[in-house]
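Asker: test case, fold it:
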Amino acid sequence: MHMALFRRKFTRAYSSALSKEEQLRFLNLLHRLLTTGYSIIDALHILSLNNQFYETANRISGALKNGKTIDEAFELTNFHPTIVSFLYFTKISGDIIENIEKCRNFFQQQLKYTKKFHHVIRYPLILITFFLILLFFIRGSVLPSFQEMFQGHLSSISSIHLTFHIIDFLTTFFMTIFLLSGIIVFMWKKFQHFLSVEEKIKFYQWLPIVRGLLTITNSFYFATHFSTLLKAGFSVKEILTNMKTQKKLPVISFYADIMIDELSNGVDLSYIIHQFPLLDKKLTVLFQSKTDYSSLQKDLSVYAEMLMEEIEYKMMKFLTLLQPVILVVIAILIIFMYASIMWPLFQLIKTI
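Answerer: Below you'll find the predicted structure:
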């Protein structure tokens, strides 16, 4: 009786899903144990000795013992879709250590730049909020006082009216941007599930930054998993069939389905890849120049590593430029507001 109550309390204490940072730590520890020779079940048993991972490790271990595949077991414990997608190909290739290593490296990079983006954008957002409050204060309190003060001075009054119009434009502009952004994000989260993959791809093509990022990441996924399955001895058709079957990378699944159909009609794979807007055109060069699967596998593996570096470089460049650009724009607007308020005073001084 007491033991059952204790077990229920203990289980409830660990019922919440792991955070992204905890998931990364779990992967790192699991990879370390596997590389030292532990089986997956034994490694999970060792991890269950850590209070933080007790329930997660036991649930994964129990799912595996009940016949679930490794990706299904991790999905049951609410691991991130990126991790689950890598583990899907692990069960096919059988190389769990290499796939977990690739998975943790890519997931670590994702977390690193997501946190950095939040850190970079936080201060400018605070400044923009204070700037909007300042605009409302000037519009509602300062400028009406100026109107009363400069009544009868036509040049000063005209400057104040101009400032009114400018502030109205700026407040309307910023509020419209925030409102539209909020509506778009809300609508996307609510209705994206009703859109087909093809419709989503068309939508992504209208967003240059999103399109560029998705092109690199989808190319990375495609090259990594294609290389992994080639190394495991699968044929091109078998690889594409497995890519089509998985559900965590919908764009890759959609493209793989088209590739299978086109290949059955005798179309060259490099030509098919070239038609896809969210795959890097450099992939076509790799598939054109290689007929030997061994060399193609190595080239795709190296290409995936280069894409990882490119993602890191572009994210660093974007984040390095983002904050200064926003701060410069805010500084220009503040200087402009100061000049707009002071200009009527200068005109009044000239008339004295």
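Asker: going forward, measure contacts between C-alpha atoms and count neighbours the same way
Answerer: Fine.
Asker: what helix or strand is F336 located in?
Answerer: F336 is located in helix 293-351, with elements delineated by DSSP states H and E.
Asker: ugh, typo on my part, it should be I60
Answerer: Assigning secondary structure by DSSP H and E places I60 in helix 54-65.
Asker: I'd say P250 and V197 touch.
Answerer: Yes - the pair P250 / V197 is scored as a contact, 6.7 Å apart, by CA atoms under 8 Å.
Asker: ok, back up a step: would you mind identifying the next helix or strand past the helix holding I60?
Answerer: For helix 54-65, the following helix or strand on the C-terminal side (DSSP H and E) is helix 70-76.
Asker: helix or strand next in line after that next one, which one?
Answerer: Note on helix 70-76: by DSSP H and E, the next helix or strand toward the C-terminus is helix 81-93.
Asker: now the other sequence, so there's something to compare against:
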Amino acid sequence: MHMVLSRVLKWKNSPSTQEQYQILYRFEQLFQHGYSLNDALDVLTWEKQYTAVVTTIKQALQRGETFVESLEQVNFNPNVVSFLKIAIQHGNLSKGLHHCCQMLKQRKEFLTKLNKLSRYPLFLFLFFLLILYFMKTSIFPSFSQLIGSSNTISAFQNAEIAINMIYYGTISTLLLVIFLFLISITMKQQISIELKIQLIKRIPIYSKYKQMQTTYLFVTHLSSLLTSGLTIKDSLEVIRSEQKADLMNYYSTMISDHLAQGYDYSTILPQCHLLQEQLTQIMSKDRNQNQLQKELNIYAEHLILSIESYLKKWINFLQPFLLSILALFIVFVYLALMLPMFDYMNYM
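Answerer: The predicted structure is shown next:
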């Protein structure tokens, strides 16, 4: 329980995706204009909404921590921290900031659209729960006391049972979702990478998104390291040397060990289930390092557009789907209320 609370508090104290994007974007712009890190931090303190985050970063730097470690102190996105760490190690800070801004911008736009699309269905859902509660606690008990006919009472009892099933079923579903969310927070760092991959593969919709996202991160890591002059082998070693046990580390270790045994990419990449098959085609071609780096850059741009299109498609589907479900529930509740009343009127 303490672990769950600490994670929730950490999430609560983290800067929002919008704030992370704005801060890194300002860093990118200021670095391009020749500002040093300290000067860029001083400029960012001019904006009051970033003062607390920037002050924490400056204090971490004054304690001797690196720029990436200072971002960890203010709970920046782990993918951003990992990417910047590798980028800085190999002199590609500008490109690393650019890729991180792209990732955060995409996430920011997705969350904004999701918030707008879910606001109205959420309001209707809460209103629907309120109606159910009012019917359960006020309307049906009043009708049961008013009506004396056993046939009509039976009809009202059936309707009341249906309303109770919807009401308690909805509450139980919400509690189950909250429970699973808390369990996922607790178990996230305890289960193995292999089990995580198997679980992700079994989640509809999210599995494809995660596959595209993981491929994008892997491709941008490789492309950035190749730009700095490293070979593919050295690039994989850099990624696998990261202490953080994540998908990038896991897959780079798999691929590196497989290549060291004399095999090629066509036999190992298909075993990396959260990497798209197009990556196998790219890596298996006979290309020199510069050609491969350019092709990976093009593929990364394709992936970011594909992720945006995929998310937009499911977001546009989400609102009418939720509204349709709510409409069916409302019609059912209306019939559960009106049909027993019609029976009562016919009996009279």
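Asker: give me the TM-score for this pair.
Answerer: Once superposed, chain against chain, the TM-score is 0.86 (TM-score structural alignment, normalised by the length of the second structure); 333 aligned residues with a CA RMSD of 2.4 Å.
Asker: helices or strands up against the helix holding I60 of the first structure?
Answerer: Using 3 or more CA pairs under 8 Å, 6 or more residues apart in numbering; DSSP states H and E as the contact criterion, the elements in contact with helix 54-65 of the first structure are helix 40-48, helix 70-76.
Asker: the same query, at a cut-off of 10 Å, please.
Answerer: Other elements packing on helix 54-65 of the first structure under the criterion 3 or more CA pairs under 10 Å, 6 or more residues apart in numbering; DSSP states H and E are helix 2-13, helix 20-35, helix 40-48, helix 70-76.
Asker: tell me the most buried of those?
Answerer: Greatest average neighbour count among these goes to helix 70-76 (a mean of 20), per mean count of other CA atoms under 10 Å.
Asker: so which elements touch that one?
Answerer: The contact analysis (3+ CA pairs under 10 Å, 6+ apart) places helix 70-76 of the first structure against helix 54-65, helix 81-93.
Asker: at 6 Å what do you get?
Answerer: Packed against helix 70-76 of the first structure by the contact rule (3 or more CA pairs under 6 Å, 6 or more residues apart in numbering; DSSP states H and E) you find helix 81-93.
Asker: so where in the second structure does the helix it packs on end up aligned?
Answerer: Helix 81-93 of the first structure corresponds to residues 78-90 in the second structure, going by TM-score structural alignment.
Asker: next, the buried residues of that stretch.
Answerer: Burial within stretch 78-90 of the second structure, assessed by neighbour count using 16 or more other CA atoms under 10 Å, is assigned to 80-88, 90.
Asker: what about the helix holding F336 of the first structure, how far off from the second structure?
Answerer: Comparison of helix 293-351 of the first structure with the second structure after fitting gives an average deviation of 1.5 Å (mean CA distance after the TM-score superposition for the first structure).
Asker: do you know which of the helices and strands packed on helix 54-65 of the first structure lies nearest H153 of the first structure?
Answerer: Of all those, it is helix 20-35 that lies closest to H153 of the first structure, at 62.6 Å by CA to CA.
Asker: ok, now how distant is the closest residue to S227 of the first structure other than its chain neighbours from I92 of the first structure?
Answerer: Closest residue to S227 of the first structure apart from its sequence neighbours, by CA to CA, 6 or more residues apart in numbering: Q297 at 4.7 Å. Distance, Q297 of the first structure to I92 of the first structure, by CA to CA, to the nearest Å: 16 Å.
Asker: kind regards, and thank you for your time.
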